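In: Predicted model, plus sequence, below.
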Amino acid sequence: MHATIPQQELAAAVTWAARQLPSKPTNPVLTGMRLAADDGQLRLSVWDGTTAAHATLDVDVTESGTVIAPGQMLQQIVAALRKSDVTLSDRAGDLEITTLGAHFALNVLDGRDFPTLPSMPEPLGWVEGSDFAAAFKRVKASIDAKADGSFAGMSGVRIRIDGDMLTLTSTDRYRIATATMPWHSDQPVTAMGVMPGKAIADNATAFQGRLHLSLPADGSGTAALSGDGRQVSTMLLEPGLFPHRLDEIVINVSGRIVTDAESLTEGVRAAMAVSEPGKPVWLHAGEDGVSLRAGSSSRSIVEVDAAYEGDMPAFETAINSVYLLDGLTPLSGVTHIDVTTPKTPAVIHSPDDATYRYVVTPLRDPDRAA
């Protein structure tokens, strides 16, 4: 192998690919990154046992070849190099990295032990990469990264394609975040899958322009993301482990707080000055306005610029303060909090933005939680 490429292009691709490397590999070779140079291109590939990632770069290739380099060490070296052309070559069992004023030699891994990576499924259509990144940012707080066993589906994000809409949904049993975006396809598509949280977190912002997506119809098998010279395929979580009944939740609105997202966020943070993150914050709404309180003292009250409208003359509900802030963070401007009763789920949304919905369950025994 003998290939030359600008440092900035190589560093971006290697850093992205190294993100997919397993933290606890079942086989030492899985810590490796395969570099294959041929026909004017350099292809970087990694595999952690469930997720495969590839990055393809245009390079000056004078000699074709393939090596398996220690992935994390390669990333650290390339990131530290000067912004000049980098030459990669294999010689006598080493990957040699040469650039202006620097030369490194890395012991390569045995290529015979590197697994055959799964093929990429054909894409069904595409979304804008920026829309996908923004949607994931809205739902990521509701992922339960530690969920396992019969709740393992909550450690991922459900992706659903239906007609001209793609929807991301996450839940940790206490809240449900949903974000939608336009879907583009040459043919009608209905598909879904629960993508592992790490796989989507590592790649949600990795694609510029069009992001092509592949999903199975029944949620079982492999999903793939591709675009901008990068490809990721991952085994999906068992679809039956994601609580699909959450789609059946209906909020019969009997009361509504109308506020400004930024103002309410400031009010919650002010009220929590006498408590700790994750402790309850009480929302009191009635004809006299909306106020917040937290901690064990009912004398610490923060009034917010909000109005209440609804059938109930007044109500008070208590919500985990972190969950409430997570639901408000993606919003700006006019925001509604719709409630049925003080103890049943509430919906946080914007009347001017139909692409985001956040359902949060109030605390049943807030005094004990405080």
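Out: Received the coordinates, thanks.

In: CA atoms for contacts and neighbours, from now on please.
Out: Will do.

In: What segments of the stretch 151-300 of the chain are helices?
Out: Here the stretch 151-300 of the chain has its helices, by DSSP state H, counting those that start in this stretch, at 197-203, 261-271.

In: Next: the stretch 1-150 of the chain.
Out: With DSSP H, counting those that start in this stretch as the criterion, the stretch 1-150 of the chain has helices at 7-18, 71-80, 129-139.

In: Can you check what angle separates the longest one from helix 71-80?
Out: Angle of helix 7-18 versus helix 71-80, following axes from the mean of the first three to the mean of the last three Cα atoms, to 10 degrees, is 150 degrees.

In: Quick check: buried residues in stretch 129-138?
Out: By 16 or more other Cα atoms under 10 Å, the buried positions in stretch 129-138 come out as G129, S130, D131, F132, A133, A134, A135, F136, K137, R138.

In: my guess is V274 contacts L292, does it?
Out: No. In this structure V274 lies outside contact range of L292 using Cα atoms under 8 Å: 11.9 Å.

In: Pipe the helices of the stretch 151-300 of the chain into CSV and attach mean neighbour count and distance to E248 per row.
Out: Conversion of those to CSV gives the following (neighbours: other Cα atoms under 10 Å; distance: least, Cα to Cα, whole Å):
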stretch, mean neighbour count, distance to E248
helix 197-203, 18, 23
helix 261-271, 19, 27
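
In: Comparison target, given below:
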Amino acid sequence: MKLFCSRKDLETALNIVNKAISSNNTLPVLNNILVKAEGKKLHFSATNLEIAISFFIDADVRAEGAVTIPAKLITSYVSLLSDEKVELSVTDGLTLLVQSSTSTTKIKCISADEFPLIPKVDVEHSFKIPTEDLDNSIMETVFAASANVSRPVLSGVYLSVDGDEMKMVATDSYRLAEKKMKLGDKIDGSFNCIIPSKTVAEMGKITSHSEAKDVEVGLSKNQVLFKVGNVELVSRLIEGKFPEYERIIPKEGKTKVQVSVEELALVLKRVSLFARENNNSIKLTATNDGKLIVSSDETKVGEEKAEVAITIDGENNKISLNSQYMLDVLTYVNNDKIEIEMNDKLSPAVIRPTEREDYVYIIMPLKV
């Protein structure tokens, strides 16, 4: 194998496929990136056996070939080069020679034959979605998925497509985020799946930096394929049935409060300092004089009560919630203002961005 390529393109490729490298791999070859020179392209692949990411760049290929290179080492090394062009060659089968104008480096590799075969997805359903729309949907939902894998379906993000509408939903049973969006083309029929939240989060890192207009999504019975620009991401799906969550969403709130995301977040951060000693429990009290009072109970470190200006429709109301769950939605929702709906202290709080009907966030109340 021998080729010349752009250092900048090489660095980009390595950084992207590195997202599939796990820190606790049991097989040494899984700590490596498969690099394959073929035609006028240089292909990169990495996998942790649950997620696989592939990427390609243009290259001046003088001799085709393939090898696997230690991911952390080659990525760190290339980031420290200053040349615009880099020469890569394999000298004796398992040694990569990296040459620039001022340096020559040899890196020990593992044979490409030992690298796992990345599965080909037998696509049964496919659709396109604008990259920006998918990126926003990921940002506004994936944080609500459970980090506890003991209930696998809750550690994933539910994706459903029906006609020209797509939904992404995540929940850990204490809070839930749902985002709806329109597809460019209407799909015949309907289908759904559960994608591991780690996969969705990694896809979000890719879409947030991609200049590609659309993302192509393909689904089989047990796999999902994302294509965006030069990137392909393949992941397994989670088996199981996602909870029938729609029934827990209150139809109408007795109290509706509109509040600035920035102002409420600042108050919540202060009150949260004192709520940590009490499982992040805070009280929200909405009053007809246009105030939302945010308070913590007294703990051994103290207590805090603060207020923020609101627009209120309905009766005075109050509810106890997890402050971190509130801060999460304020951090990730793409809006300047939100509307909080409350019924009573035993019913979920419903949070929506103002002037948007495509998103809803539910937080279960705390018993006090």
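Out: That came through fine. These numbers come from a predicted model, not from an experiment.

In: hang on, the earlier thing: would you list the helices of the stretch 1-150 of structure 1 in JSON lines and tack on distance to T335 of structure 1?
Out: Below are the helices of the stretch 1-150 of structure 1 laid out as JSON lines (distance: least, Cα to Cα, whole Å):
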{"stretch": "helix 7-18", "distance to T335 of structure 1": "36"}
{"stretch": "helix 71-80", "distance to T335 of structure 1": "43"}
{"stretch": "helix 129-139", "distance to T335 of structure 1": "15"}
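
In: Of the ones you listed, which is nearest W47 of structure 1?
Out: Set against W47 of structure 1 and scored by Cα to Cα, the helices of the stretch 1-150 of structure 1 come closest in helix 7-18, at 9.4 Å.

In: and the closest one, which stretch of structure 2?
Out: With TM-score structural alignment applied, helix 7-18 of structure 1 matches the range 7-18 in structure 2.

In: what's the matching stretch in contact with?
Out: For stretch 7-18 of structure 2, contacts defined as Cα atoms under 8 Å, 6 or more residues apart in numbering pick out 33, 44-46, 53-57, 71-72, 75, 78-79, 81, 83-86, 206.

In: Kindly recompute the last result at 7 Å.
Out: Contacting residues not belonging to stretch 7-18 of structure 2 are listed as 44-46, 53-57, 71, 75, 78-79, 83-86 [Cα atoms under 7 Å, 6 or more residues apart in numbering].

In: So which of those residues wins on neighbours?
Out: Taking other Cα atoms under 10 Å as the neighbour criterion, A46 ranks highest of the contacts of stretch 7-18 of structure 2 with 31 neighbours.

In: dump the residue contacts of that one.
Out: Neighbouring residues of A46 of structure 2 by Cα under 7 Å, 6+ apart: V17, N18, A20, I21, I33, L34, A52, I53, S54.

In: that older thread, next, format the helices of the stretch 151-300 of structure 1 as a markdown table and append distance to M1 of structure 1.
Out: Below are the helices of the stretch 151-300 of structure 1 laid out as a markdown table (distance: least, Cα to Cα, whole Å):
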| stretch | distance to M1 of structure 1 |
| --- | --- |
| helix 197-203 | 29 |
| helix 261-271 | 55 |
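
In: Which among those is found nearest to S233 of structure 1?
Out: Shortest distance between S233 of structure 1 and these, using Cα to Cα, is found for helix 197-203: 8.9 Å.

In: against structure 2, where does that closest one fall?
Out: Alignment of helix 197-203 of structure 1 against structure 2: residues 197-203, by TM-score structural alignment.

In: Superposed on structure 1, what's the mean shift for that stretch?
Out: Here the mean offset of stretch 197-203 of structure 2 against structure 1 after fitting is 1.7 Å, by mean Cα distance after the TM-score superposition for structure 1.

In: Now tell me what touches that stretch from outside.
Out: So stretch 197-203 of structure 2 is contacted by K19, I51, I138, V142, A145, S155, G156, V157, S235 (Cα under 7 Å, 6+ apart).
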